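Chemist: sequence first, then the predicted structure:
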Amino acid sequence: MTKIDERPSATAPELEPIGGDTAPIYDENGAIEPDFLRDVTAAIETGNSASLRALAGRLHEADLGLLVVSLEPELRPKLVEMMGDEFDFAALTEMDDRTRDEILAELPNATVAEGVRELESDDAVTILEDLEPEDQAEILEALPAADRVQLQRSLDYPEYSAGRLMHTTFVTAPPFWTAGQAIDVMRDTDEEHLPESFFEIFIVDPAHRLLGNIFLDTLMRAKSRAKLEEIMNVERRRVAVTEQRDDVARLFQRYNLVSVPVVDEAERLVGVITIDDIVDVIQEEADAEVKALGGVSENEELSDTVWWTAKSRFVWLFVNLITAFIASSVLGLFEGSLQKMVALAVLAPIVASQGGNAATQTMTVAVRALATRELSRANAARVILREIMVGALNGVAFGVITGIVASIWFGLAGVGVVIALAMLTNLIAGALGGILIPQVLHRFDIDPAVSSSPFVTTVTDVVGFASFLGIATLWFGLG
């Protein structure tokens, strides 16, 4: 996107600044310093724009984003308005979606348009993509025509695609230029027409199809008269504009990339994705997986309301309640045995719990392997066999341990034998459930990170109770 150097300055009362630019921002734990936060809050509440700019105007966009999130919700849009042209709208990309949307909803569209105008295209898309269509249209209309066309095209690409992630400002050159020409052109080009930072130029044909690239170190080492087509890298990896961003992240990880060009269906160069964008994607994907394994919505943030948070967690808690009733119903089948031998009631939860823990370990590995595509049909049989053997080995080890403890505890050798056999059975069942259930769900296009846990837990609870009480009933003749 084209950048401008000046924006209208917001009027502000000339008050004596509070604190100063030497005030510490973070405490020893890396959190916002309470005194600094108090000074910023005081400046906002008293309308002291001079103080606010002195305190927050010097912050990096990431630090500014954290500061905004740390404020009370009603103060956040006020900070943006009071800082005026000194507020870096890139800070809005450094916070969760819900907080950003709440701030944008309180700001005039004209203010948002001014802020977006100075951003790189990928940051601008992040801010605009979740706005209401009418607000989005009004903001786009306020932008220069070239910027508006670029942003509208990026917004038209599918959500979570490379097109939404890419920068649309990059440097191109024709293959017949010499190295000297390319360097001279870049040197003579106005800074506002170049990317904020770049380390390669892309070689394109007259139809703007990507032919290759040249990194700047190669360009600077080349002879001045060397043609670009002679020194360009024609094997440059590229991604399609519609490719999913998690696939792009995997490409970066696999080939240790720092950037990758983005092309459309006609192989025309339309953008470039850099490593800083991919780091955010990897962090978001990891965050979503961790939340999903705990039955928490990937959209949940610390800034959410109590009602929204409780509502989003209700579904999986309800599913877990149903599966708990299923597991408990197994105990009802052995009611007579439990009444005759109290030891069984005491020890049964141990078998189920240990199997559940083992299954969770296997499930975590399986879900992660499916997400990174390390687990596929090609190696599924080998991985399943490995997990069964691990389950059996740990089953024998913990069966012996719990068997000895149970025998000493209740003074019955038979109890030790029963719990040892049940422990072996349930750890093998847990290994099978932990590896097979995520694969089955994945095969039916159901997110295994979200759905596996309650089913795997049910398997280990049912098998644990049934195996322990069933073996005990047969061993002691309690039926």
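Modeler: That came through fine.

Chemist: switch to C-alpha atoms for all contacts and neighbour counts from now on
Modeler: Fine.

Chemist: show me where the stretch 1-150 of the chain has its helices.
Modeler: For the stretch 1-150 of the chain, applying DSSP state H, counting those that start in this stretch gives helices covering 34-45, 49-56, 61-70, 76-83, 97-106, 109-117, 121-128, 133-141, 145-156.

Chemist: okay if I get these as CSV plus distance to Gln181?
Modeler: Listed next are these as CSV, based on distance: least, CA to CA, whole Å:
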stretch, distance to Gln181
helix 34-45, 50
helix 49-56, 43
helix 61-70, 36
helix 76-83, 43
helix 97-106, 44
helix 109-117, 31
helix 121-128, 28
helix 133-141, 36
helix 145-156, 26
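
Chemist: figure out which of those helices is closest to Glu300.
Modeler: Each of the helices of the stretch 1-150 of the chain has some distance to Glu300 by CA to CA; the shortest is helix 97-106, at 8.9 Å.

Chemist: between that closest one and helix 121-128, how big is the angle?
Modeler: Put simply, helix 97-106 runs at 80 degrees to helix 121-128, going by axes from the mean of the first three to the mean of the last three CA atoms, to 10 degrees.

Chemist: so which other helices or strands are in contact with helix 97-106?
Modeler: The elements that helix 97-106 packs onto, with contact taken as 3 or more CA pairs under 8 Å, 6 or more residues apart in numbering; DSSP states H and E, are helix 76-83.

Chemist: and the helix it packs on, what does it pack against?
Modeler: For helix 76-83, the packing partners by 3+ CA pairs under 8 Å, 6+ apart are helix 34-45, helix 49-56, helix 61-70, helix 97-106.

Chemist: structure B:
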Amino acid sequence: MTSAAKLENTEHLLDRAIEVLAKDSLIEIRNLVRSLYPAEAAHILESLEPELRAKLWAVMPPSVIGEILVEINVEVGSSLLKITDRKDLIAATESMGADGMVDLLHVLPEPLLSQVMESIGVHNRNRIEKALSYDEHTAGGLMSDDVLTIRADVTLDVVTRYLRLRGNMPAATDSLIVVDRKEQFQGLLPINQLLTHDPHTKVESIMDTRSSAIPYGMSSRDVAGLFERRKLLSAPVLADDGKVLGRITIDDVVGLIREEANHSLMSMAGLSEEQDMFAPVFSSAKRRALWLGVNLLTAFLAASVIDLFEATIQQIVALAVLMPIVASMGGIAGSQTLTLVVRGLALRQVTTSNAVSLLFKEVSVGLLNGLVWAVVVAVVAGLWFHNPHIGMLLGVAMLINLVCAALSGVAIPVLLDKIGVDPALAGGVLLTTVTDVVGFMAFLGLATLFLL
């Protein structure tokens, strides 16, 4: 089968799954399940209606359900746990490594968590309890303790014989971690160096002592940034005293980046990335009602500004036709700046040291765009209503609002980030409120001053 054919099959996995489930053939459903990787199964389960989801889950082998629960979002996973036999869940943990077990235990509710912990051996329990002690949003929470260490004073031949005797290496091993007799980090020996140098060469003479080592308390977002900047495939994680605790691999970071992207996208609509797309109508409506209520309050605030100029609007009806243009243009311009800054904050590209420079740059962009479009709308509105004065006031109001939108688009997310509020979640609502209020106030205020 060609790579193109494989790609096409991947794109149509969901359609194929729905088609097979519709036939209600147990043999075909089992064949489908056997062909899926855990992440693919998780994607399909998240995309199915609850009835079809339960039908597919019922034939999942216990050996893979643990890995699927790690990949799937929390709300869907919780619904599946309710229909999962406890014996099957405990059996699933027996085929998982310690790293996978830790990820699974993070998503299990307390009663199940205790049952699973009791079912595993003392050695595994100690390893897992140690891993669970780290904050899951730090390097310690991301790392695996499945590491391979060697000494600096041995030859490559000794290392090679040691690897043969060991029989296997941790998954995604691109380098061996070099430590001293106290298990403190010394450097890394890339696998390609091991394979291409003379067997009698000592490790210390070719190991990379400049390699990146990550403190266990580093935030997961900073870990992702480090992997991206330095093109890392793996990196050791160190304790405060320099001892090697574990390592982080690129697959851990890819999963983290995906979660961050989902979080940012959903937060901008006031939603959670862990929500079930096919959750019951009542619970979905209940969740969204709060955010709609917040938006309604801000809408009333904008409406109250319009109400202040009721007499002006009654005398010049054209103002009612034109004022949404000012608010709309300000909202779009502000959203462009807000998106840029939220992304910069997420990637650690926006900090206190460069925020003022970015503010001046965005205000300059708003001023330039404001001048250009102010002329355009002034001409169009003046010709439309045969009143050049209305056109000029519309253009000035738009200029004011676009500059204010740029200012708010930088200031709001930076301030929210400083006080610990997610700018992706709250920034859009605040920005829309500012651009609506300023737009209406500028246009109607100017009209009141100069046209009446």
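Modeler: Cool, got the structure. Treat the numbers as computed from the prediction; the structure is a model and nothing was measured.

Chemist: so which of the helices and strands packed on helix 76-83 of the first structure is the most surrounded?
Modeler: Highest mean neighbour count of these: helix 49-56, a mean of 22 (counted as mean count of other CA atoms under 10 Å).

Chemist: that older thread, and of the helices and strands packed on helix 76-83 of the first structure, who's closest to Met83 of the first structure?
Modeler: Per CA to CA, nearest to Met83 of the first structure of those: helix 49-56, 5.9 Å.

Chemist: report the angle between that closest one and helix 61-70.
Modeler: Going by the same axes, to 10 degrees, helix 49-56 of the first structure makes 120 degrees with helix 61-70.

Chemist: mind listing what's buried along stretch 284-297 of the first structure?
Modeler: Glu285, Ala288, Glu289, Val290, Lys291, Ala292, Leu293, Gly295, Val296, Ser297 (16 or more other CA atoms under 10 Å).

Chemist: outside of it, which residues touch it?
Modeler: Asp246, Glu298, Asn299, Ser312, Arg313, Trp316, Leu317, Thr364, Ala449, Val450, Ser452, Ser453 (CA atoms under 8 Å, 6 or more residues apart in numbering).

Chemist: try 7 Å this time
Modeler: Identification of contacts with stretch 284-297 of the first structure by CA atoms under 7 Å, 6 or more residues apart in numbering yields Glu298, Ser312, Arg313, Trp316, Ala449, Val450, Ser453.

Chemist: distance check, the fifth one against Ala50 of the first structure.
Modeler: So the one you mean is Ala449 of the first structure. In this view, Ala449 of the first structure and Ala50 of the first structure are 49 Å apart by CA to CA, to the nearest Å.

Chemist: just put the buried residues of stretch 284-297 of the first structure in JSON lines and tack on secondary structure and distance to Glu129 of the first structure.
Modeler: Formatted as JSON lines, those follow (DSSP: H, G, I helix; E, B strand; the rest coil; distance: CA to CA, whole Å):
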{"residue": "Glu285", "secondary structure": "helix", "distance to Glu129 of the first structure": "19"}
{"residue": "Ala288", "secondary structure": "helix", "distance to Glu129 of the first structure": "20"}
{"residue": "Glu289", "secondary structure": "helix", "distance to Glu129 of the first structure": "23"}
{"residue": "Val290", "secondary structure": "helix", "distance to Glu129 of the first structure": "25"}
{"residue": "Lys291", "secondary structure": "helix", "distance to Glu129 of the first structure": "24"}
{"residue": "Ala292", "secondary structure": "helix", "distance to Glu129 of the first structure": "24"}
{"residue": "Leu293", "secondary structure": "helix", "distance to Glu129 of the first structure": "28"}
{"residue": "Gly295", "secondary structure": "coil", "distance to Glu129 of the first structure": "27"}
{"residue": "Val296", "secondary structure": "coil", "distance to Glu129 of the first structure": "24"}
{"residue": "Ser297", "secondary structure": "coil", "distance to Glu129 of the first structure": "20"}
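
Chemist: what's the most distant pair in those residues?
Modeler: So, those by CA to CA: farthest apart are Glu285 and Gly295, at 15.2 Å.

Chemist: now the corresponding residue of the first structure for Ala327 of the second structure, what's its secondary structure?
Modeler: Aligned by TM-score structural alignment, Ala327 of the second structure pairs with Ala352 of the first structure. What DSSP: H, G, I helix; E, B strand; the rest coil gives for Ala352 of the first structure is helix.

Chemist: which residues in the stretch 351-479 of the first structure form helices?
Modeler: Ranges of helices in the stretch 351-479 of the first structure, per DSSP H, counting those that start in this stretch, are 380-410, 413-443, 448-476.

Chemist: among the ones you listed, which is nearest Arg98 of the first structure?
Modeler: helix 448-476 (21.3 Å).

Chemist: Leu81 of the second structure pairs with which position in the first structure?
Modeler: That one, Leu81 of the second structure, aligns with Leu104 by TM-score structural alignment.

Chemist: wait, Leu45 of the second structure
Modeler: Using TM-score structural alignment, Leu45 of the second structure lines up with Val68 in the first structure.

Chemist: and what of Arg161 of the second structure?
Modeler: Using TM-score structural alignment, Arg161 of the second structure pairs with Asp184 in the first structure.

Chemist: quick one: its match from Val396 of the first structure, how far?
Modeler: For Asp184 of the first structure, the distance to Val396 of the first structure - CA to CA - is 73 Å.

Chemist: so for the two, which sits in the more crowded spot?
Modeler: Higher neighbour count among Asp184 of the first structure and Val396: Val396, with 17 against 11, using other CA atoms under 10 Å.

Chemist: right, and that one touches Leu424 too?
Modeler: Yes - the pair Val396 of the first structure and Leu424 passes the contact test of CA atoms under 7 Å, sitting 5.7 Å apart.

Chemist: need the counterpart of Thr242 of the first structure in the second structure.
Modeler: Aligning on TM-score structural alignment places Thr242 of the first structure opposite Gly217 in the second structure.

Chemist: Ala311 of the second structure: neighbouring residues, count only.
Modeler: By other CA under 10 Å, neighbour count at Ala311 of the second structure equals 11.

Chemist: relative to Val351 of the first structure, how far out is the equivalent of it over in the first structure?
Modeler: Here Ala311 of the second structure is matched to Gly336 in the first structure, going by TM-score structural alignment. To Val351 of the first structure, Gly336 of the first structure is 19 Å away according to CA to CA.

Chemist: next one: Glu229 of the first structure
Modeler: For Glu229 of the first structure, the distance to Val351 of the first structure - CA to CA - is 68 Å.

Chemist: in the second structure, which residue is most central in space?
Modeler: In the second structure, the centroid-proximal residue (CA atoms, centre = their mean) is Glu260; its distance is 1.1 Å.
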